[in-house]
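> Kindly return the folded structure for what I paste below:
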Amino acid sequence: MPSPSDRTGSPQGLLPLVYGSHPDQVADLHLPARPATGRLPLVLFFHGGFWRAAHDRRHTAAFADALARDCDCAVVNVEYRRVGAGGGWPATLTDTARAVDLLPELASRAAPGRIDTGRVVYAGHSAGGHLALWAAARHRLPDGAPGRTDAPAPIRGVLALAPTADLAHADRLGSGRGAVADFLGGSSGQVPARYAAADPSVLGTPAGRTVVVHGTHDEALPIDMARAYTRTTGTTLTEIPHGSHFDVIDPDSTAWPHIAQALGALIGIGKMV
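Prediction:
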């Protein structure tokens, strides 16, 4: 049974944030329970689920809680418009751009004096990992592309967990039963300009430092995709031996110490779990 929620759909006990007028332009702010010695770094986290409306941020709420607790950071679990509920091209991308532009300040206002907006990391899992990589490469988008910005994002980096890092490759594989084509409105041969404006493997190296964490036994997206992306972009890959697609968002999995260590390196915290 879902947790009791307010009008934003946020479980009770979390700080709801609203970054637009659409019901899905909302997020939940997770804070560590123990007092911090200074201001908290901020992680903007995008959930996965093939960019489809059937999957929302509730399935990563426990992950966001654990990340805030174990890494002493503030975590914003971001919702966005998805395919089947007003999302897809270009709304999912413009929501992502709006979220990363507005949510740091909104989170800071919701928790006065607790958040360091100078230490921000974009993070995400699967389709959300794609959005995090894309958000950090908006300065590399073609002119006129939705979400384009002239300057690199002022972030420490990106933590991409089993990301859809190559949209054309994922489409050829038929990942998520045609999820990429549903998201962009066709194959790379049918809508090449959309792939050029949305595919991290085409856009190149994101702003800040990027760490990709991917299981070697990922059943949804092959480890070869992460290997090729990190090799091409010069970013860092942490492989989880025998790890599955969902191990990387499971705080009880063997992947968890690797994820905490990677995030700690990005936000400048030494000792992790």
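> contacts, neighbours, all on C-alpha from now
Noted.
> So what touches whichever helix in the chain runs longest?
Criterion DSSP state H: the longest helix present in the chain is helix 91-110. When contacts are defined by Cα atoms under 8 Å, 6 or more residues apart in numbering, helix 91-110 is touched by residues 15, 17, 19, 25, 29, 42, 44, 51, 76, 78, 80-82, 114-117, 120, 131, 135, 146-147.
> To compare against the first, here's the next sequence to fold:
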Amino acid sequence: MDVPSKRHKHGPVSAFHKLAYGPDPLQYGELYLPEGSGPYPVVQLIHGGFWRNAYDLTLMQGLAKNLVQHGIAAWNIEYRRVGDPGGAWPGTLLDVASATDHLNTLAPTYKLDLQRVVAVGHSAGGHLAFWLAGRHRLSPNSPLRTASTPLRLKGAISQAGVVDLEQAWQLHLGQGAVQELLQASLTKKPERYAEASPAALLPLGIPQVLIHGGADDRVPLKISQGYAQKARAAGDHVRLIELAGADHFVLIDPTSDAWQLTVEEIMLLLG
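Predicted coordinates for the structure are as follows:
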């Protein structure tokens, strides 16, 4: 599945491609390429929505169009979610892993620099971005292990992310969203929480940035604060940026100061 190159009215996108990474209709991503000859650094964008299929990758399209204006390729991925056939445990996590590793296949054709790939996720997507950074620590017999060698990220950014699934389960975030994702409570299947939660996979071994608004009423700031403490104690390099007065959704508004700050952090991680 490939939509031919075209220009967007929102900025200098030299090419846009809709590309499948698996056989399911929801296993695809949108690749936005900047002008120039490459190779391009890559930001993988992962949308949120408490892992439920009421939300999709259109949430991140504005960010993708903004990134190409900074000379960065954007890989905005879709995945099977809670409510989709094959979604939730383990399909949602396996899809995000497959979409990431598919960059190995795309790199030669689209001139992507796989030494400079940063994952950026919002809300539930923040969980998935950090999980990608830690999946190399999964046991060989984990159902979340993929056959290929995981593509290693240069860094990861969580935008108000649900980065500690155990804490999120205890807080009953999203009216039980974590239990829906993992298809079990923490008390019934603790091993699923241990394999799917970034906080349980620490240290991730790459630089991490957490950006979170102080007025967030969907994912409380204390989730990022607690994660940052655990990550630093585990030896990871972590930056926590607290935005006073910022709500949950301003972080994915491409016209906001919060997003421009995120772009600056992306640039630092890409080097």
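> how many neighbours does the alignment partner in the first structure of Ala124 of the second structure have?
Following TM-score structural alignment, the counterpart assigned to Ala124 of the second structure within the first structure is Ala127. As a burial measure, Ala127 of the first structure scores 24 neighbours (other Cα atoms under 10 Å).
> Ala127 of the first structure contacts Trp51, doesn't it?
Yes. Applying Cα atoms under 8 Å as the test, Ala127 of the first structure and Trp51 come out as touching, 6.0 Å apart.
> got a list of what the match of Ala124 of the second structure touches?
With contact set as Cα under 8 Å, 6+ apart, Ala127 of the first structure has these partners: 47-51, 163-164.
> Give the buried subset of those as a ChimeraX selection command.
In ChimeraX syntax, the buried subset of those is picked out as below (16 or more other Cα atoms under 10 Å):
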select :47,48,49,50,51,163,164
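> Run the contacts of Ala127 of the first structure past the second structure and keep the common ones.
Comparing these with the second structure on both residues aligned by TM-score structural alignment, their matches' Cα atoms under 8 Å, the contacts found in both are 47-51, 163-164.
> where do the helices sit along the stretch 1-150 of the second structure?
If you assign secondary structure with DSSP state H, counting those that start in this stretch, the helices in the stretch 1-150 of the second structure sit at 61-68, 91-101, 103-110, 124-134.
> Please name the nearest non-neighbouring residue to the match of Ala124 of the second structure.
Nearest non-adjacent residue to Ala127 of the first structure, counting by Cα to Cα, 6 or more residues apart in numbering: Gly48, 4.5 Å away.
> And the one you found, how far from His169 of the first structure?
Relative to His169 of the first structure, Gly48 of the first structure is positioned 18 Å away (Cα to Cα, to the nearest Å).
> cool, and Arg7 of the first structure?
Distance, Arg7 of the first structure to His169 of the first structure, using Cα to Cα: 39 Å.
> Then Ala36 of the first structure?
As defined by Cα to Cα, Ala36 of the first structure lies at a distance of 43 Å from His169 of the first structure.
> so which of the contacts of Ala127 of the first structure comes closest to Tyr195 of the first structure?
For the contacts of Ala127 of the first structure, the minimum distance to Tyr195 of the first structure (Cα to Cα) is 12.7 Å, reached by Thr164.
> Quick check, the closest one in contact with Leu221.
Yes. With contacts defined as Cα under 8 Å, Thr164 of the first structure counts as touching Leu221 at a distance of 7.1 Å.
> Can you check which part of the first structure stretch 156-168 of the second structure sits on?
Taken onto the first structure by TM-score structural alignment, stretch 156-168 of the second structure occupies residues 158-170 there.
> Let's see the distance spanning the matching stretch from one end to the other.
Where stretch 158-170 of the first structure starts and where it finishes are 20 Å apart, if you go by Cα to Cα.
> picking up where we left off before, from Phe46 of the first structure, how far out is the match of Ala124 of the second structure?
Using Cα to Cα, one gets 8 Å for the distance from Ala127 of the first structure to Phe46 of the first structure.
> Check His242 of the first structure too.
As judged by Cα to Cα, His242 of the first structure and Phe46 of the first structure stand 24 Å apart.
> Looking only at neighbour counts, state which of the two leads.
Counting neighbours by other Cα under 10 Å for His242 of the first structure and for Phe46 shows that Phe46 has the greater number, 28 against 13.
> what residue lies at the spatial centre of the first structure?
Nearest to the mean C-alpha position of the first structure, by Cα atoms, centre = their mean, lies Gly124 at 2.3 Å.
> tell me the contacts of that one?
Residues near Gly124 of the first structure by Cα under 8 Å, 6+ apart: 45-48, 130-132, 159-161, 163.
> Same check on Ala160 of the first structure?
Contact criterion Cα under 8 Å, 6+ apart gives 123-126, 129-130, 132-133, 210-213 as the residues in contact with Ala160 of the first structure.
> now swap in Tyr122 of the first structure and tell me
If you count contacts by Cα under 8 Å, 6+ apart, Tyr122 of the first structure has them with 43-45, 132-133, 135-136, 155, 157-159.
> run the last query once more with 7 Å
43-45, 132, 157-159 (Cα atoms under 7 Å, 6 or more residues apart in numbering).
> And Gln179 of the second structure, by the same measure?
For Gln179 of the second structure, the contacting residues are 169, 185, taking Cα under 7 Å, 6+ apart as the criterion.
> again, only this time at 6 Å
Shown here is Gln179 of the second structure, whose contacts under the criterion Cα atoms under 6 Å, 6 or more residues apart in numbering are Ser185.
> which position in the first structure aligns with it?
Going residue by residue (TM-score structural alignment), Gln179 of the second structure aligns to Ala181.
> ditto for Val209 of the second structure
For Val209 of the second structure, the equivalent position in the first structure is taken to be Val211, counting by TM-score structural alignment.
> Quickly find the element holding that match.
Val211 of the first structure is part of strand 209-215 when elements are defined by DSSP states H and E.
> chain center to that strand, what's the gap?
Here the centre of mass of C-alpha atoms in strand 209-215 of the first structure, compared against the chain's by Cα atoms, centre = their mean, to the nearest Å, lies 12 Å away.
> Tell me which residues of the helix or strand following that strand come out buried.
Where DSSP H and E defines the elements, the next helix or strand beyond strand 209-215 of the first structure is helix 223-233. For helix 223-233 of the first structure, the neighbour count (16+ other Cα under 10 Å) marks 223, 225-227, 229-230, 233 as buried.
> try stretch 2-21 of the second structure
Across stretch 2-21 of the second structure, burial judged by 16+ other Cα under 10 Å covers 12-21.
> Can you give the contact residues for it?
Contacts to stretch 2-21 of the second structure, defined as Cα under 6 Å, 6+ apart, come from residues 1, 27-35, 99.
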